[in-house]
Structure formats: C-alpha cells, structure tokens
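>>> kindly generate the corresponding structure for this input.
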Amino acid sequence: MSKFLYANIVDDLESKIKKGDLIDGTKLPSERLMAEKYNVSRNVVREAFKVMAEKGLVEIHIGKGAYVSIPKENVITSKLQEAISISKSNLNEILEVRKILEEAVAKRAIQKATKENIRNLEEIYNRMESAIGDTSKFTQEDINFHIELAKCTGNLTLVLLIDTFNNISDKKLYKLNSLYPNRALKAQAEHKDMIRSIKNRDEKKMMMAVDSHINCLASEMEMLNSSLRNKHMADKL
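Below you'll find the model as predicted:
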C-alpha cells in the first residue's frame, strides 16, 4: 500500500516538473507538510523523495530539505553513453542507430531548417575548412556540424541522441582523421552537399549525401578496427 502511495507522490511531482510548475532549484515542502498534503506518513514522503533522487529529479540536502533538480543536457547524454557502453553494443550496432538518426534528422532538416540554421552550418563548414590539417579541431567541428544539423529539426530529443552517438564514436573519429588526412576533403564535400540540399529543400539529394557520409564512415571504422586487430595480433607474435 505504501508503494502505491509514494508512487502517487512521485507521479504528481514529475507532472508538475514537466508542466513547469516546479522549476530547477525549487525547494519542496518539508516532509511534515508533504505528509499532510498527501495524507500519508513521513516515511512514505521519504520514500518518494528517495525515488525522485534516484531519477535525478530531486537533490536531498541533509538538514536543509529536498530541491528540484532538472537534469542538464550533458548529464542526460553522459548517462545514455554510460548505459550503451555497459550494454556492450558493438560498433556496427552503434553505427546502424546513428544512420537511422541521421536519416531522420535529414528529412526534418529539409523541412524545418531556418535561415539562421543554414548560416550556422555554413559557419561551421568554414571553420572545418580552416581546420583541415588540425585533427583535433577538425574532429570537434565535425561533431558540431552534425549537432547543428540536428538542431535544424527543432527536436531537442534528436539533438541529445545525435550528441550522444557522436560522443560515443568521437575517439575513433579522431583516430580516423589522424590516420587518413584525406578523409577530411571527402567529408567536407559531403557536408557541402548537405548544406546545398537544405538550401534547395531537396530531400532526395540530402538523403544521398547523408547515406554516402554514414556508409563511408562505417567502412572507414571497419578498416580502422581491422588495422587495430592486426596490430594487436602482430604485437603478440
């Protein structure tokens, strides 16, 4: 029965957070006041606060009370990255999901990209041009390009997911850019095609550019993995 009671409190608090009635940093009423409000014992309230804390929606400060804590974007992506790492998903699975996400982004970007979005993409593209030869900077701007592409959709969830999967593969992307300097030129040609397609609202060409970009990335990642495996085997001999 107590489980049902604390679940009711959790549901109510979550609903108020989603509606914006409770904002980040809001101090929740004391256990006594919460118990009176929901007509439950203080133990039930403590359990509700504990569950909310486990969800990352409440921070409990001993002697001070409980405060609403809305997870920041970087915390969300970090937790998702950790969950994927723990699940031991292989590279092919990760790239498959990324392809699905990039295709979804591409279709919506064609429809919803604003002039400001396009201007931002062009600025990032130009920074990437200037960064060719600087592996670290080029790789970071490459990640920024795809995040900005996701922002064209106006869908925050897509932005978070693209950010997550970019961060999962960024070390290998850096390695690729280090080992194969010429890939920057091909990547830039594909990025240019994407920007042009968005400007012209040409979904067909946009999808072709995205598919080419992700398929090339998958092939390059496989080449890199094969090279690393061979090196590992050679080191054992």
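>>> going forward, measure contacts between C-alpha atoms and count neighbours the same way
OK.
>>> and the residue nearest to residue 212 when sequence neighbours are not counted, what is it in contact with?
Spatial nearest neighbour of residue 212, chain neighbours left out: residue 190 (7.7 Å); criterion: CA to CA, 6 or more residues apart in numbering. Contacts of residue 190 were listed using CA atoms under 8 Å, 6 or more residues apart in numbering, and they are 209-210, 212-213.
>>> most neighbours of all these, which one?
When neighbours are counted by other CA atoms under 10 Å, residue 209 leads those with 22 neighbours.
>>> just checking, what packs against the host helix or strand of that one?
Using DSSP states H and E, residue 209 sits within helix 203-236. For helix 203-236, the packing partners by 3 or more CA pairs under 8 Å, 6 or more residues apart in numbering; DSSP states H and E come out as helix 91-112, helix 156-179, helix 183-200.
>>> following up with a second sequence; could you model it the same way so I can compare the two?
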Amino acid sequence: MLLLSFQPIKIKKIYEEIVEQLKEMISNGELKPGQKLPSERDMAESLGVSRASVREALTALEAIGILDIRPGEGTFVRETSVSATFAPLAMVLEMEQNPGGQLMEVRRVLETEMAALAAQRATEEDLKNIKTNLNHMKTAQTISQSVEADLRFHFTIAEATHNTILLRIMNTVADLMHNAFRVQREELFADKGTEIICEHEAIYNAIRDRNSEAAKSKMLQHIDNIQAGIEFQ
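Predicted coordinates for the structure are as follows:
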C-alpha cells in the first residue's frame, strides 16, 4: 500500500483567496490585459468580504506586476501580465529539491544585470518610482507593508530596464518567491530591517548615479545577504 506524507491543511487568508481568483480570471482570459477591474466596493460586495481584504489583494497583485492601480482612474490588468505561467511553474518548483535556493540563484543572475541595465536606461520617472518605493519601505507602518514595498522596489528596477521580456520573467520569479517565502521574508525584515533598507538605498544611489558596476555589485551583495538570512528547505 502506497503511503503518502500529507501535510496539515492550512487555511488561506481571505486576501490570498481573492488573489487566486483574480489570477485564475486573468489566466483563463476572463480578465484581459488592459481591462479595468470593478471598484473595490463592487468586488467586496460580489465576494462577500471587506473592502480591506480586496484592497490587500489588489496591492499584492500590483506589487508583483500583475495589476496597475491608478489613483483616480481605477485598477487595470497590466499588459505585461504572464499569470498563466504561475501555476505550472509553481508545480514544477514544488517537485524540485531546494526550490528556494534555486530561485535565489535565478534572482542573482537576473537582478544583478537588471540593476546594471537600469543604471544605464532609467528615466527620471523610473528613478522617481524606485525612490518612492524606497521611501515606502522606510515609512511603512507594518512589517508586511515594508515587505510589499521591498517587492515593488525590485519590480520598478525591472521596469527601468525597459526590457519587456526581463519584466515578464521578473513578474513570475517575484510572484513565486513572494508566495513561497513571505513569512520568512517578514521575519528577516523584522530582524534586519534597517540593514535591508540601507542595502536598497545603496542600490538606488548607484542607479541614480548611472554607475552600472556599482548597481550590479550592490544588488549582488543584497541578494547574498537575503539568501544568508533565509533557511531554505
């Protein structure tokens, strides 16, 4: 008789259920790139949840580049969304040995080069967006908000490369990392938040100063420190 080692079922948070539903709608084409989502109030009523839960879900999806929240206009599906790749890739990674360590290797390859490219190509608007997320990390009221701002910081660097393919790959990797290691990242930020923010500031300064080598070096140092601070199974 085949014996399987099942793990206890964990109850998802409400916002995570909303995230999964929206991802599925985008994946199956019910929501298309560029399409505007219903208002937070309408979504909350349809789902039978609070507006706060809807807002948290939308913020999480914006952080990984799936949605675009435009103040005064509404929330839109990003044109660069590749959510259809999330589920199959996540399943493959679940079957791999040490998927976290492998994802960090992917980040090391991708993000060091993206930082270098951003230093060469970032517009003033790109620099403003990177700086804004850095400031959000500093002023966040909770650890969770700091981690969300951290994620958006890295995504805006990817945007600053002006390379659509890199942006798409970053979307996928960031989503997998965020979902799989959110708790560990929050614990790490709680312990070394000041150090992490300083590392991000050094990356931003190098990009702002158009110093590609320094941007690449500072990003590598940051990713190495993050990997050292998280124990991957």
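>>> about what we covered before: give me the buried positions along the helix holding residue 209 of structure 1.
With burial defined by 16 or more other CA atoms under 10 Å, the residues of helix 203-236 of structure 1 counted as buried are 203, 205-207, 209-211, 213-214, 217-218, 220-221, 224.
>>> report the distance from it to the chain centre.
Counting by CA atoms, centre = their mean, to the nearest Å, helix 203-236 of structure 1 is centred 21 Å from the centre of its parent chain.
>>> hang on, the earlier thing: please say which position in structure 2 the residue nearest to residue 212 of structure 1 maps to.
Counting by TM-score structural alignment, residue 190 of structure 1 lines up with residue 199 in structure 2.
>>> from residue 222 of structure 2, how far out is its match?
6 Å (CA to CA, to the nearest Å).
>>> quick check, residue 66 of structure 1 in a helix?
No: per DSSP: H, G, I helix; E, B strand; the rest coil, residue 66 of structure 1 lies outside any helix segment and is strand.
>>> could you report the neighbour count for it?
Neighbour count for residue 66 of structure 1, taken as other CA under 10 Å: 23.
>>> find the nearest non-adjacent residue to it, please.
Excluding the flanking residues, the one nearest residue 66 of structure 1 by CA to CA, 6+ apart is residue 60, at 4.4 Å.
>>> okay, the strand or helix carrying that neighbour sits on what stretch of structure 2?
In the assignment (DSSP H and E), residue 60 of structure 1 maps to strand 58-61. Aligned by TM-score structural alignment, strand 58-61 of structure 1 falls on no residue of structure 2.
>>> what's that strand packed up against?
Here strand 58-61 of structure 1 touches helix 42-54, strand 65-68, going by 3+ CA pairs under 8 Å, 6+ apart.
>>> next, the buried residues of it.
Buried residues in strand 58-61 of structure 1 (16+ other CA under 10 Å): 58-60.
>>> next one: it to chain centre, how far?
Relative to its chain's centre, strand 58-61 of structure 1 lies at 25 Å (CA atoms, centre = their mean).
>>> same check, this time on stretch 89-99 of structure 1
For stretch 89-99 of structure 1, the distance to the chain centre is 14 Å (CA atoms, centre = their mean).
>>> what residues of the helix or strand encompassing residue 92 of structure 2 count as buried?
Per DSSP H and E: residue 92 of structure 2 is located in helix 86-94. Of all the residues in helix 86-94 of structure 2, those buried under the rule 16+ other CA under 10 Å are 86, 90, 93.
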